[in-house]
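Asker: Kindly generate the corresponding structure for this input.
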Amino acid sequence: MHKWLRYGMIFLCLVGFVFVRFRESALFYDPLIIFFKTDYQAQPLPEMETLKYLLNIALRFMIHMMLSLAILWLVFQEVGIVRFSLILYVAIFTVLLTVLTIMINNAGAESYRSLFYVRRFLIQPILIFILIPAFYYYRKANRP
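Answerer: This next block holds a predicted model:
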């Protein structure tokens, strides 16, 4: 694949991340967006449809995962890296969505900060910013 075409496709994936971020309120059901923008420590969690919320979190995570896997393929062009990343994404998603569900069902003001960060990890493409340098370092360290 031509180098400039790869760069263009990486740019389009990044635009996808930006689009999801700036249209999040219109695209996804997330009553906690407004909640965490207020003085949330003194308030109970807002009423929400938990299943609908978790499905929207899952959809958003899957969109980020697909864009991230595309970027990893475009940057490294190694099936092993994409396969390992997919397994990692699925494992992290499973663990964090389970933790998020438990936290929502047992939410108290003392756990709001943890809820905020677990939710943040699920709705933001944070993992790609960890994986690219990690795989770059791995490649560099394992080249003769």
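
Asker: Only C-alpha atoms from now on, for both contacts and neighbour counts.
Answerer: OK.

Asker: For the strand or helix carrying residue 102, name the packing helices and strands.
Answerer: Using DSSP states H and E, residue 102 sits in helix 79-105. For helix 79-105, the packing partners by 3 or more C-alpha pairs under 8 Å, 6 or more residues apart in numbering; DSSP states H and E come out as helix 50-76, helix 112-123.

Asker: buried stuff in that helix?
Answerer: 82, 85-86, 89, 93, 96-97, 99-101, 103 (16 or more other C-alpha atoms under 10 Å).

Asker: Residue 115 versus residue 31, what's the distance?
Answerer: Distance of residue 31 to residue 115, computed by C-alpha to C-alpha, to the nearest Å: 13 Å.

Asker: Looking at those two, which is more packed in?
Answerer: Neighbour totals were compared for residue 31 and residue 115, and residue 115 leads with 20 against 15 (other C-alpha atoms under 10 Å).

Asker: Following up with a second sequence; could you model it the same way so I can compare the two?
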Amino acid sequence: MNNFFKYLLVFIGFLLLALIRFYESEIFYDPLLNFFHGNYHQLAAPDFELWKIFGTTIFRYLLNTFISLGILTLLFSKNVFKFSLLIYGVLLLVLAPIFCICSP
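Answerer: Next up is the predicted model:
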């Protein structure tokens, strides 16, 4: 693959990650985003649907994972891809249940 094309795809990948972060409040259901941007130390947490927020959090994690794995695949070897895939998968399996248990 042409180096210019490879780096262009990497740039697009970083741009996609930035766009996901920039538009996260419009794309994903997360009432806690606005809560934590304010003076949350003195306020009660807003009501939210646990399974809805869990689903959108998993979707956001997977979307970011696929883009990140694409960037890693373009920049590094297949061994880095395999290791990163393992790390992302293990973290998902460990952190998702913790998210459900610790949510009010």
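
Asker: circling back: okay if I get the helices and strands packed on helix 79-105 of the first structure as TSV plus distance to residue 19 of the first structure?
Answerer: Shown next, in TSV, are those (distance: least, C-alpha to C-alpha, whole Å):
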stretch	distance to residue 19 of the first structure
helix 50-76	11
helix 112-123	13
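
Asker: Skipping adjacent residues, who's closest to residue 93 of the first structure in space?
Answerer: residue 122 (7.2 Å; C-alpha to C-alpha, 6 or more residues apart in numbering).

Asker: Any figure for the gap between residue 136 of the first structure and residue 67 of the first structure?
Answerer: In terms of C-alpha to C-alpha, residue 136 of the first structure sits 18 Å off from residue 67 of the first structure.

Asker: So between the two, which is more surrounded?
Answerer: Counted by other C-alpha under 10 Å, residue 136 of the first structure and residue 67 do not tie: residue 67 has more neighbours, with 21 against 12.

Asker: Mean neighbour count, the helices and strands packed on helix 79-105 of the first structure: which tops it?
Answerer: Mean neighbour count (mean count of other C-alpha atoms under 10 Å) peaks for helix 50-76 among those, with a mean of 18.

Asker: any idea how far the spatially most central residue of the second structure is from residue 82 of the second structure?
Answerer: For the second structure, the residue nearest the mean C-alpha position is residue 61 (3.3 Å; C-alpha atoms, centre = their mean). Residue 61 of the second structure is 18 Å from residue 82 of the second structure, where distance means C-alpha to C-alpha.

Asker: Equivalent analysis for residue 27 of the second structure, please.
Answerer: 29 Å.

Asker: buried sites along stretch 4-14 of the first structure?
Answerer: Quick answer for stretch 4-14 of the first structure (16+ other C-alpha under 10 Å): 10, 13.
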